[in-house]
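1. sequence and predicted structure below; questions after.
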Amino acid sequence: MSRIIFFAITLLSLILGGCSDQNQSLTVDDVLQKFKAAGLEAENPREMTKDDYGLAPMKAKEAKRFFIPSLGENAGGRIFSFDNAADLKQTKEFYDRMGKESAMLFSWTIEKDNILVQINGDLPEEKFKQYKKALENAK
């Protein structure tokens, strides 16, 4: 009897474990596609270099820089994908803290699941809300 219960529990664990793939993490490219599908500027995306990170923590699994031409040359944002919530939180806190210390360093941040988006603070709030909505609707 105990073998049957053990087998049933093992089988149930395997079945439930296989269902976890339905809740996959978002990728940086998924977010870029959602922005573009929403009609938002996310031009010339490229892999981030250490220079793109500046003083920010380099803890992302993947990160891309994108540009918003309407804000001017070299203005845009960053999309980060993380393996764990602690690294995401630390990076988000870095950008949020910088904005509180100096208006010149202000930027918008949005997080969803394993993704953090940081966008130039010169972006008008109404436009920022469109990026936020596009990320919130990403699956």
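-> Good, I have the coordinates. Numbering: from 1, shown residues only.
2. C-alpha from now on. contacts and neighbour counts both.
-> Fine.
3. helix, strand, or coil at L55?
-> coil (DSSP: H, G, I helix; E, B strand; the rest coil).
4. please compare the first structure with the one that follows:
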Amino acid sequence: MKIKLLSATILSTTLLLTACGGNEGKNDAQTEQKQKEVTIDTLIKSFDDKGLSVKDVKKMSHEDFGPAPMKSKEAKQFVVEKDMNARLFYYDNENDLKEMKKYYDQLGKESAMLFSHTYAKGKFLIQANGSIDEKVFKKYTDVMDKEIK
């Protein structure tokens, strides 16, 4: 009788500990996923961490978009060098992202004065002043490639 009671107690304790311990792994995985979530702010921080200029970061207003389509969920701009800016956009919709990239690329084809660098990765688009050196712009796209899966 004592053996059955002892066995039942050990089995119950083991089941209880196993059930309670299983949640920790799930919570850790969920926390890790949230930590890896890429946002405009985490990308800008990654640019800064790599020593790239992100001076005077500001949320873009409708005036900042000018005649460009204003379909991004979020957009921020920052100074890369002197008076040359970059804009970082986040889209929920891939078609809107493609439309915006096409808009900036087409402007550059129509007039050299309106040329700008563009690069899309995941749900993000970066557009930068065309006077910024290609090698400098590539440093930003390299960070995006590492951060966005």
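-> Okay, I see it. This structure is a prediction, so every number in the text was calculated from the model and none was measured.
5. superposed, what's their TM-score?
-> The TM-score (TM-score structural alignment, normalised by the length of structure 1) is 0.78; 119 aligned residues with a CA RMSD of 2.1 Å.
6. helix/strand/coil for the closest residue in space to D30 of structure 1 that isn't next to it in sequence?
-> Leaving out its chain neighbours, the residue that sits closest to D30 of structure 1 by CA to CA, 6 or more residues apart in numbering is A138, at 7.7 Å. Secondary structure, three-state DSSP: A138 of structure 1 is coil.
7. can you give me the helices in structure 1?
-> 2-19, 28-37, 50-53, 85-101, 125-136 (DSSP state H).
8. just name the most buried of these.
-> The highest mean neighbour count among the helices of structure 1, using mean count of other CA atoms under 10 Å, belongs to helix 28-37: a mean of 18.
9. mean deviation, that helix versus structure 2?
-> Helix 28-37 of structure 1, aligned to structure 2 and superposed, deviates on average by 1.0 Å (mean CA distance after the TM-score superposition for structure 1).
10. matching residues in structure 2 for that helix?
-> Using TM-score structural alignment, helix 28-37 of structure 1 corresponds to residues 40-49 of structure 2.
11. rewinding a little: TSV for the helices of structure 1, including distance to N114 of structure 1?
-> Formatted as TSV, the helices of structure 1 follow (distance: least, CA to CA, whole Å):
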stretch	distance to N114 of structure 1
helix 2-19	19
helix 28-37	10
helix 50-53	18
helix 85-101	7
helix 125-136	12
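12. what about the most centrally placed residue in structure 1, distance to D122 of structure 1?
-> The residue lying closest to the centre of structure 1 (CA atoms, centre = their mean) is I115, at 2.2 Å. According to CA to CA, to the nearest Å, I115 of structure 1 stands 21 Å off from D122 of structure 1.
13. likewise for A75 of structure 1?
-> Between A75 of structure 1 and D122 of structure 1 the computed distance is 9 Å (CA to CA).
14. and the gap between S111 of structure 2 and D105 of structure 2?
-> 10 Å.
15. kindly report the same for N23 of structure 2.
-> N23 of structure 2 is 49 Å from D105 of structure 2, by CA to CA.
16. same question, L125 of structure 2
-> Applying CA to CA to L125 of structure 2 and D105 of structure 2 gives a distance of 12 Å.
17. okay, and the common contacts of those two?
-> Common contact partners of L125 of structure 2 and D105 (CA atoms under 8 Å, 6 or more residues apart in numbering): T118.
18. what's the counterpart of L125 of structure 2 in structure 1?
-> Using TM-score structural alignment, the partner of L125 of structure 2 in structure 1 is L116.
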